[in-house]
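1. Coordinates only, no sequence provided:
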């Protein structure tokens, strides 16, 4: 079985955006969740038109429907499983959808935090690493920001789908 992060090609556009993805990957699980929340809190107005309009929410009923009925503890555990790429029902459901839909899931969760989604603790203080990464993202062009978010979103969750080998890898041509 292969985690989804091993299958997807990074969409980061340049070294600077790849550094942001690497900085995200260096965060611990709860710091990653906090960073995703703060990104949508700070930049939601610019992310919103880019991802949800290109997304298909009906493709994620487990994540955008059933998930909302779970307890705060269950929701948090599922978020952690997705960030940690664990082989679970919800992580597989997340790993099975495309990046725009994955961004929509995080957006919907961020918007509903404190209402139907477990909220970040009131006394939570972001670490220097989280704040530095937020500042780094804010300083980039919009296309670079979205590239980073799609890359990060696409690396989360679980999938055992393997990429199709290329002709260069197999040495065979397709037989149409």
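-> Looks like it arrived, so ask away. None of these values were measured; they are calculated from a predicted model.
2. contacts, neighbours, all on C-alpha from now
-> Noted.
3. now the helices for the protein?
-> Residue ranges of the helices in the chain, as given by DSSP state H, are 15-26, 29-50, 61-64, 72-83, 89-95, 99-112, 128-138, 142-155, 167-170.
4. May I see those arranged in TSV, with mean neighbour count as well?
-> Formatted as TSV, the helices of the chain follow (neighbours: other Cα atoms under 10 Å):
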stretch	mean neighbour count
helix 15-26	17
helix 29-50	17
helix 61-64	16
helix 72-83	18
helix 89-95	21
helix 99-112	22
helix 128-138	16
helix 142-155	22
helix 167-170	8
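5. So residue 61 versus residue 89, what's the distance?
-> Residue 61 sits 12 Å away from residue 89, taking Cα to Cα, to the nearest Å as the criterion.
6. sorry, that was for residue 76
-> 14 Å.
7. And for residue 153?
-> From residue 153 to residue 89 the distance is 17 Å (Cα to Cα).
8. which residues does residue 62 contact?
-> The contact partners of residue 62, taken as Cα atoms under 8 Å, 6 or more residues apart in numbering, are 90, 93.
9. Enumerate every residue touching residue 152.
-> 21, 24.
10. Residue 36 versus that one, what's the distance?
-> On the measure of Cα to Cα, residue 152 and residue 36 end up 10 Å apart.
11. Included below, for side-by-side comparison, is a second structure:
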């Protein structure tokens, strides 16, 4: 009986390891970013009304049907008007990121658990965790000149702090596109 249990355990670990290694690289030259997804994501665009006018929100999202620790993996890019950032200082950039954090919490009627200042390739950003009904949203937001990038993972409460969250968020990078 112990041998059977050990064999099942080894098979489970081998299966879990093989699944974990099958993540796909998603690279978008036109959106200028790269990220690793557990499977092929879907790309959509929505028009979103904002205080500075209607913006295109490009979303690259993967929602597993089952067998994953997380409900959603997504990357979002929104381009603000360039003139909005002309001759603006670091304080203005901070206020834009503050607005993104506040908007994210308000939009899901959540509770902000942490909000840390981060940088990616020298660009300012925020790493936040929001508690929502039945789960959590982990989000990194970066402001690159007039472009806002958001990478996020939504997980159920019982899957909090699973390794796929960090793997996805850490895989995001900004491409240098001319």
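-> Now that the structure is in, tell me what you want to look at. Computed from a prediction, not measured in an experiment: that's the story for all the values here.
12. And the TM-score between them?
-> Once superposed, chain against chain, the TM-score is 0.26 (TM-score structural alignment, normalised by the length of structure 1); 79 aligned residues with a Cα RMSD of 5.2 Å.
13. Name the SS class of residue 112 of structure 2, please.
-> State at residue 112 of structure 2, reduced to three classes by DSSP: H, G, I helix; E, B strand; the rest coil: strand.
14. cool, residue 4 of structure 2 as well?
-> What three-state DSSP gives for residue 4 of structure 2 is helix.
15. continuing past the helix or strand hosting residue 13 of structure 2, what's the next helix or strand?
-> According to DSSP states H and E, residue 13 of structure 2 maps onto helix 2-20. Next in sequence after helix 2-20 of structure 2, counting helices and strands by DSSP H and E, comes strand 24-28.
16. Check the offset of that next one from the chain's centre.
-> Mean C-alpha position of strand 24-28 of structure 2 versus that of the full chain (Cα atoms, centre = their mean, to the nearest Å) differs by 14 Å.
17. packing partners for that strand?
-> On a contact count with 3 or more Cα pairs under 8 Å, 6 or more residues apart in numbering; DSSP states H and E, strand 24-28 of structure 2 meets strand 33-37.
18. which of the residues in the strand it packs on are buried?
-> For strand 33-37 of structure 2, the neighbour count (16 or more other Cα atoms under 10 Å) marks 33, 34, 35, 36, 37 as buried.
19. now the angle between strand 24-28 and it, please.
-> 160 degrees (axes from the mean of the first three to the mean of the last three Cα atoms, to 10 degrees).
20. Now do strand 33-37 of structure 2: which elements does it pack against?
-> Partner elements for strand 33-37 of structure 2 (3+ Cα pairs under 8 Å, 6+ apart): strand 24-28, helix 163-171, strand 173-174.
21. what comes up buried for the first one?
-> Spelled out, it's strand 24-28 of structure 2. By neighbour count on 16+ other Cα under 10 Å, the buried set for strand 24-28 of structure 2 is 25, 26, 27.
22. Same check on the second one?
-> Going by neighbour count (16+ other Cα under 10 Å), the buried part of helix 163-171 of structure 2 is 164, 165, 168, 169.
23. ok, the last one - contacts?
-> Meaning residue 169 of structure 2. By Cα under 8 Å, 6+ apart, the residues touching residue 169 of structure 2 are 139, 140, 151, 152, 153.
24. Wait, residue 29 of structure 1 touches residue 82, no?
-> No. With contact defined as Cα atoms under 8 Å, residue 29 of structure 1 does not reach residue 82; the gap is 9.7 Å.
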